[in-house]
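Q: A predicted structure for the sequence below; I have some questions about it.
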Amino acid sequence: MKAQITLAAAVSCLLAACSSESEAPQGEVIQCAIGAGAEFAPSCTYQEREGGREVVVYHPDGGFRRFSMLPGGAGVASTDGAEQVIQGMMGNNLEVTVGEDRYLFPTTPAQ
C-alpha cells in the first residue's frame, strides 16, 4: 500500500511539472493568425535551424510548425503533416497558409 501511495505522489508531481507554464521560445517575432477567422498579430516566434534550411514557428498556445526552405529562395514546404502549404507575397512579406493558420515571414529583396 505504501508503494502505491508513493507512486501516486510521484505521478502527481510529474503531472504538475508538465502542466506548468514554460517560457516562450526565443526567436524573431512574426505576424501570425492562428485558427479560422483570426487576424494577424505579432504573436508567433520563429527560429532558423539546420543552417537556415529549416524554420520552426512557435504559436502562442505552445503549438508549432516546421518548414523546410525551398532552394533558390522559392518559399517553404511543410515538414510535418500532410496539409498543403499555400504561399504568396503580401507586401514585403511571404504569406504562408497551412490549414487555418497563416504566417507572415519577412523577406529580403533579390539583388
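A: That came through fine.
Q: CA atoms for contacts and neighbours, from now on please.
A: Will do.
Q: tell me the helix or strand right after the top strand by length along the chain.
A: Counting by DSSP state E, the longest strand found in the chain is strand 41-49. For strand 41-49, the succeeding helix or strand toward the C-terminus, using DSSP states H and E, is strand 54-58.
Q: take this one as well and set it beside the first:
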Amino acid sequence: MPISRVKTVSACIALLALAACEPVDDQAAAPAIECAINGASAFAPDCTMERAEDEGASILIVRHPDGVFRRFELGVPGEGIITADGMQPAEVVRGEGMIEVRVGADRYRLPVSE
C-alpha cells in the first residue's frame, strides 16, 4: 500500500528528530526497541538501534537479536526513510509517539520526538 506524501513528509520530520540522538559507542548500551521479525505477530523489545553517518548520510542501524541488521537512510528528500541495503522498500506508518517501519516480514517501532 503506497504511503501518501503527507505521511512521508511527517515520517521524515519525525525521523529527523530521531536522527538527532547521540551516536552509541557501546552496542551493549544501544537502546532497545520493539520489533516483530520474520513475520512474528507480536512485538517484543528484542532489537536495538544506533545512529551512524556514512558519507554524509544519516544512517539508522537496527540490530536483531540473532545478529542480523538493517540499515536505513534518514531524511532522503522526497522519500523520508529508505532501506540503505537491499531491494525491499521501507513502508512507514506514523503512530502515537513512534513510527512503525516495515520491510518485508520485519516490523520495527521507533520512538520519535514530537
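A: Yep, that arrived. None of the values given here were measured: they were computed from a predicted structure.
Q: TM-score for these two?
A: After superposition, the two chains reach a TM-score (TM-score structural alignment, normalised by the length of the first structure) of 0.68; 85 aligned residues with a Cα RMSD of 2.1 Å.
Q: before we move on, back to that, which residues of the second structure does the longest strand of the first structure align to?
A: Mapped onto the second structure using TM-score structural alignment, strand 41-49 of the first structure spans residues 44-52.
Q: cool, and stretch 78-98 of the first structure?
A: So stretch 78-98 of the first structure sits over residues 83-103 in the second structure, by TM-score structural alignment.
Q: could you tell me the end-to-end distance of that stretch?
A: The first and final residues of stretch 83-103 of the second structure sit 8 Å from each other (Cα to Cα, to the nearest Å).
Q: that one: which residues count as buried?
A: The neighbour-count criterion (16 or more other Cα atoms under 10 Å) identifies 83-84, 90-94, 98-103 as the buried residues of stretch 83-103 of the second structure.
Q: distance from the longest strand of the first structure to the second structure after superposition?
A: Mean deviation of strand 41-49 of the first structure relative to the second structure after superposition (mean Cα distance after the TM-score superposition for the first structure): 0.5 Å.
Q: chain center to that strand: distance?
A: 7 Å (Cα atoms, centre = their mean, to the nearest Å).
Q: which strands or helices does that strand pack on?
A: strand 28-33, strand 54-58 (3 or more Cα pairs under 8 Å, 6 or more residues apart in numbering; DSSP states H and E).
Q: so what's the residue count around E50 of the second structure?
A: The local packing of E50 of the second structure (other Cα atoms under 10 Å) involves 22 other residues.
Q: how far away is H64 of the second structure from G75 of the second structure?
A: 23 Å.
Q: I meant L18 of the second structure, not that one.
A: According to Cα to Cα, L18 of the second structure and G75 of the second structure sit 10 Å apart.
Q: mind listing the strands for the first structure?
A: Assigned by DSSP E, the first structure shows strands spanning 28-33, 41-49, 54-58, 64-69, 76-78, 85-90, 93-98, 101-106.
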